[in-house]
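K.L.:
following is a predicted model, sequence given first.
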Amino acid sequence: MTKPLVSVIVPVFDGRDTVGRALESVFAQTLPAEEVEVIVVDDGSTDGTSELLDELARTRDGLDVVHQPNSGGSGAPRNRGLERASGRFVFFLDADDRLGPEALERMTATAERNGTDIVLGKQVGTGGRKVPKVFGRTIERTHVLDPDCDLFPRMSMASLQLFRRSLIERAGLRFTEGVLSHEDQLFTAGAYLNAAGVSVLADYDCYFWDARADGTSSTQLGGAPPAEVHAIAGQAMALVAEHTEPGETREKLLYRYLLLEVFVLLEQRYLDSTGEERDTLLKGCRELLENWLTPTLLERYGPRHRVLGDCLTHGLDEELAEILRFHRSGRRPAIHLENGRAFLEYPCFRDSAAAIPDACYESGAVLALRHDLLGVAWEDDGLVITGNVLLGDVYEGTLVLDLVLEDESGGLHRVSCEARPAARADEGLAAAYTATVVPGQVSLPDGRWTFRVEAAIEGHILSAPVTKPRGMALPHAALAETETGWRLVRPLPPRGRGPLVLDVGGALTTADLRDVEVGLDADGRLRVSCEPPPA
């Protein structure tokens, strides 16, 4: 008997309402039916799932149903499925999810074409499920140990992918049994580290990943306890270390584990835990940091997680709780600017008792300068620009503002702004300004000059484009006497929203004329009168 191309393994526990739909998505695949083997392992269901599966097996060729006592997680039923699988490839499908009709055909073709051992097909979240942002483009062949591959830190470790069965057997891969979550961490990590190559199929919706509406999946209910999570994470990190040398590649792969199983786990569980549970959580987090956190790996994390890491490694439990409470509150930390550096003011910043290093709070994030244009008008021989700026999340310091004009060749002209002292607003430092551009004095070469506002504060230089809002009327063109003669100077755009531009030396158009009157004089001749651009 010819062996199937792909074995689809479906673990199920009390999935009567969803498993039929999942299986129908397999039966509807565009691959010939004889090339698809379906193995469903019922993990001690009590809701009628067992009977439903037996009935389906009687009417469906290629459907193998296995019953076993409940094992406490998806690991054991997946392993039983692997023992019975005979396909060249194996795909793991959860009983509440489904496949796109061409998924298996496209993924197996991708693997065969590229000689890759794993194909990560595009996953689509349904019911509020979030999926990893790794499907921006199709990647024919890569490997997580390649210097330019960023897949491992960003992907999910869920095994809902296509694997070449020879890889699974060669590397001795199996799922962790008896845990409510993280059962596929070691399997998937081992597969990616041992694979000859990996493909990402991003141009077809392969897998529809559902979040149960009743919130009863094991991960939705909280998953495995921290001690089990940390034990698995420690083994996974050791596996990474076996396949890498100390340095950038190893740290790039280890990053995900400390992020998710230390910092995020603390944010999710610490404040709601008490007593022994809290002690166990802290113990596991500290052990992972002691074993795997290096100074250069710490630098890869954002300020909040660096601060949490310092609290963990130095036994600052009260400070740890304070920072976690701040994060849970949803408040944004203020930004402290000093000598060209920026620090996020999470709790205990420069608290002498805690002595958490400034480097933990330092942020490389781009500061946000917001600009609102309020008015543009000719006054005497100058174009007067008025507006407001807001430096978000910064509440201390002195803003020095310039209006900068830049032409298409990169030429610059700077005009100092008259600004009222910055005031502390709800969102940060706010300042109103006025700047006057006198074309006759600055001798701007002909061309189009785009405006932006530049702000200097505590060693930082920030800029924001000056954008004309929709509905704002701009003044007409004016004539300016320059060193090279008279020039027409016109603010743009006349209509709609867009960057504020000063057009110097352009041709006169009818739009530049005001108070145009057309009529016949006493002799019947056409007479046109208008107000020319002001000088």
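P.N.:
That came through, no problem.
K.L.:
from now on I want contacts and neighbour counts done on CA atoms only, so please keep to that.
P.N.:
Noted.
K.L.:
which of the three states applies to the closest residue to Y270 other than its chain neighbours?
P.N.:
Closest residue in space to Y270, ignoring its immediate chain neighbours: R278 at 6.3 Å, by CA to CA, 6 or more residues apart in numbering. Recorded secondary structure, R278: helix (DSSP: H, G, I helix; E, B strand; the rest coil).
K.L.:
how far away is H182 from V19?
P.N.:
H182 sits 22 Å away from V19 when distances are taken as CA to CA, to the nearest Å.
K.L.:
do P11 as well
P.N.:
P11 is 9 Å from V19, by CA to CA.
K.L.:
what sits in contact with each of those two?
P.N.:
Residues touching both P11 and V19 (CA atoms under 8 Å, 6 or more residues apart in numbering): A95.
K.L.:
can you show me the strands along the stretch 51-200 of the chain?
P.N.:
Ranges of strands in the stretch 51-200 of the chain, per DSSP state E, counting those that start in this stretch, are 63-68, 89-92, 98-99, 118-126, 139-142, 162-164, 198-210.
K.L.:
burial of Y301, as a residue count?
P.N.:
For Y301, the neighbour count with other CA atoms under 10 Å is 17.
K.L.:
now do the one 4 residues further on
P.N.:
Residues near H305, counting by other CA under 10 Å, number 22.
K.L.:
just the element for it, please.
P.N.:
helix 303-313 (DSSP states H and E).
K.L.:
check which helices and strands that helix is in contact with.
P.N.:
The helices and strands touching helix 303-313, judged by 3 or more CA pairs under 8 Å, 6 or more residues apart in numbering; DSSP states H and E, are helix 275-292, helix 317-329, helix 358-361.
K.L.:
report the buried residues of the next helix or strand after the longest one.
P.N.:
Counting by DSSP H and E, the element after helix 275-292 in chain order, helix or strand, is helix 295-298. Of the residues in helix 295-298, those buried by neighbour count under the rule 16 or more other CA atoms under 10 Å are 297-298.
K.L.:
what's helix 295-298 packed up against?
P.N.:
Secondary elements touching helix 295-298 (3+ CA pairs under 8 Å, 6+ apart): helix 248-258.
K.L.:
another one to put next to it:
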Amino acid sequence: MEVAMSSSSTAGIPAVPGDPDGTKALAGAEALAGTKAPAGAEAPDVTVVVAVREDGRPRLGRCLASLAGQTIGAARIEVLVTGGPPQSPPDGAGPAPSHAPHAPPHDQPWASSGAARSPSPADLGAVGRTDTANQALERVRGRYLFFLDAADLLGREALARLVHAADSKGHDVVYAKTAASGAAVFARTRHRVPLGEPGLAWELSAAKLFRREPLLRHGLRFAEDVPVGLAEQAFTLEALFRARRVAVLADYDYRFAGGAATGPVRRSGPEARNSPAALAAAAAEPGGLEGLLRGTAAAMAVTARFTGPGPLGDGFRLRHFAHECDVLTGPAFLKAPEPERRRVFAGVRRLVADHLGDAVLAGLRPGLRLRFSYVRAGDQAGLVSVLRYEAGHGAPPLRTDLVSADWRRTGAARRTLVVTARTPLPHLGALGTGPVRLTGCPEAGRVLLRPASGGAGTEIEVRIPAEAFPAGRTRIGLSTALLGTEHTAAVAPGTAPRQAHALRGLRPYRLDVSPDGGDGLVVAVLPVGLPVGLPVGLRRTERA
């Protein structure tokens, strides 16, 4: 198929008269509903499924006109207008591009050069109407499917270019660049893209070209009990995993995400559904948090079905833990009613147990690793404590400070080294003493954890009997290890050496503890009255 390519994707995007509530466009679609190709006619090249949501109704006419003006020819397009993907609360998932995609200004002359008139929805040869995207999947005739929101527009050559790329290279799924998208996956055009390609997992909306045959052969459908954006993710994930070949086309502005016809550009369409703000807003609605959990679990289940342990699956799992699970364990969780909190916490804990491995952990920001530490431990109160700290101060720093080290009398001639430390991590005691680790003499130390006095955080106390230290010099340290994160306690500046005396058997010993100049302490156990031949340097060091 020969395709003539122009340099401007906005050329020929038609302007149509205003339709404030979408009534005219919807009426036109209804009038054409059920229109069928003549008997014996070839199947259209592409079926475009146009989802009509409230924000898209006023701009449906412009969307249909942009389809009528496609250079592939209206006769090669089938259009199915749906009432939107399956019913659900406001929704979304996926990273926002660096700046909002947008439609060209409404007063730009979009008509084709030399055209007698701008295309209109009436120029489309086959338009049908269904209630849902799943009903549309049962009726499609095109060799390819492209999903579009009614608020969006297509560049004039979009469908011709997409179909040509799929036909010439054998692609089953084609990513198409949205105007002004800053997504990393659209840095350049690639064919036969491996699924592990960086950025691919972060663009999972259904605004792509799909080959119809594998979709129908494998019975792909949109989940009807999860938010729209998550239903799109699960659908797109399965299509990707079943695809023979995948392409990313970044050489053209294929789609213009819907914006208001006048005034400042606002985001809409898949980009809006997939933005962090949309996720958070949806989660804050009644039942929204549980809807997000169901959708995230459904998407992760698809990845688990098609990938085993390793980098491929981890790339997709990282996307879900870094984005959807961030919202699931974020401020919306803190504001949810307690019964909903319990259900969501249990659901996220299952996701963590089933899908969160070390490689995924390493890719998460420290604050999320901390949250998932409490989730994995089954400590809902601890997660709430972390979120309350975040609300007032930001994410708790992964830091532990050694506050003091001194010898405490525990008998007539016995001493115990007591080391105290403090971390801003709240509710650490609920995780048990496992997160606190000693180096130097770990088998002898006893660790006590308690809420910090006078503010958020946890106080750590370590008690080590003097008898546990061998004669001579021993370096000891303390670290706090949580899920995927370990940090060494730092000695506070100005910490003074401390000294005491004790007996070992009948022989008196001097006990010293002092900073080692780094992140640890030096404990020196020396007999009183050192032999004359002891090196001067050792004398000096052990008395420091």
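P.N.:
Perfect, I can see it now. This one's a predicted model, so the numbers in the text were calculated from it and none came from an experiment.
K.L.:
care to give me the TM-score?
P.N.:
For this chain pair, the superposition-based TM-score is 0.56 by TM-score structural alignment, normalised by the length of the first structure; 341 aligned residues with a CA RMSD of 3.7 Å.
K.L.:
read off where the helix holding H305 of the first structure ends up in the second structure.
P.N.:
Aligned by TM-score structural alignment, helix 303-313 of the first structure falls on residues 366-376 of the second structure.
K.L.:
go on, stretch 244-254 of the first structure?
P.N.:
So stretch 244-254 of the first structure sits over residues 307-317 in the second structure, by TM-score structural alignment.
K.L.:
rewinding a little: the helix holding H305 of the first structure vs the second structure, average distance?
P.N.:
Taken against the second structure, helix 303-313 of the first structure registers an average deviation of 0.9 Å after superposition, with mean CA distance after the TM-score superposition for the first structure.
K.L.:
which outside residues touch that helix?
P.N.:
Under CA under 8 Å, 6+ apart, the answer for helix 303-313 of the first structure is 259, 263, 282, 285-286, 289-290, 298-299, 317, 319-320, 323, 344, 346, 356, 360-363.
K.L.:
and stretch 41-54 of the second structure, by the same measure?
P.N.:
Stretch 41-54 of the second structure is contacted by residues 60, 75-85, 133, 136, 140-151, 159, 163 when judged by CA under 8 Å, 6+ apart.
K.L.:
same thing with stretch 32-44 of the first structure?
P.N.:
By CA under 8 Å, 6+ apart, stretch 32-44 of the first structure touches 3-14, 26-27, 49-50, 62-71, 77-78, 80-81, 84-87.
K.L.:
among those residues, name the buried ones.
P.N.:
Neighbour counting over these (16+ other CA under 10 Å) leaves 4-14, 26-27, 49-50, 62-67, 70-71, 77-78, 80-81, 85-87 as the buried ones.
K.L.:
you'd agree G387 of the first structure is up against L373?
P.N.:
Yes - in this structure, G387 of the first structure is within contact of L373 by CA atoms under 8 Å, at 4.4 Å.
K.L.:
re earlier: most packed of the strands of the stretch 51-200 of the first structure?
P.N.:
strand 162-164 (a mean of 26; mean count of other CA atoms under 10 Å).
K.L.:
which residues of the second structure does it align to?
P.N.:
Aligned by TM-score structural alignment, strand 162-164 of the first structure corresponds to residues 209-211 of the second structure.
K.L.:
now that stretch on the first structure. Mean distance?
P.N.:
The superposed stretch 209-211 of the second structure is, by mean CA distance after the TM-score superposition for the first structure, a mean 0.5 Å from where its aligned residues fall in the first structure.
K.L.:
just how off-centre is that stretch within its chain?
P.N.:
Computed by CA atoms, centre = their mean, to the nearest Å, the chain-centroid distance of stretch 209-211 of the second structure equals 25 Å.
K.L.:
distance-wise, check the residue most central in space within the second structure relative to E54 of the second structure.
P.N.:
Residue closest to the average C-alpha location in the second structure (CA atoms, centre = their mean): H323, at 2.0 Å. Distance of H323 of the second structure to E54 of the second structure, given as CA to CA: 26 Å.
K.L.:
next, count neighbours for R540 of the second structure.
P.N.:
R540 of the second structure: 9 neighbours (other CA under 10 Å).
K.L.:
and it, which of the three is it?
P.N.:
Following three-state DSSP, R540 of the second structure is assigned to helix.
K.L.:
do R510 of the second structure as well
P.N.:
With three-state DSSP as the criterion, R510 of the second structure reads strand.
K.L.:
burial check on the closest residue to it other than its chain neighbours, number of neighbours?
P.N.:
Take R510 of the second structure and drop its neighbours on the chain: the residue closest to it by CA to CA, 6+ apart is H501, 4.6 Å away. Applying other CA under 10 Å, we find 18 residues neighbouring H501 of the second structure.
K.L.:
before we move on, what about H487 of the second structure?
P.N.:
H487 of the second structure: 13 neighbours (other CA under 10 Å).
K.L.:
quick check, it in a strand?
P.N.:
Yes - with three-state DSSP as the criterion, H487 of the second structure is located in a strand.
K.L.:
ok, back up a step: can you say which of the helices and strands packed on helix 303-313 of the first structure is packed in most?
P.N.:
Ranked by mean neighbour count, these are led by helix 358-361 with a mean of 18 (mean count of other CA under 10 Å).
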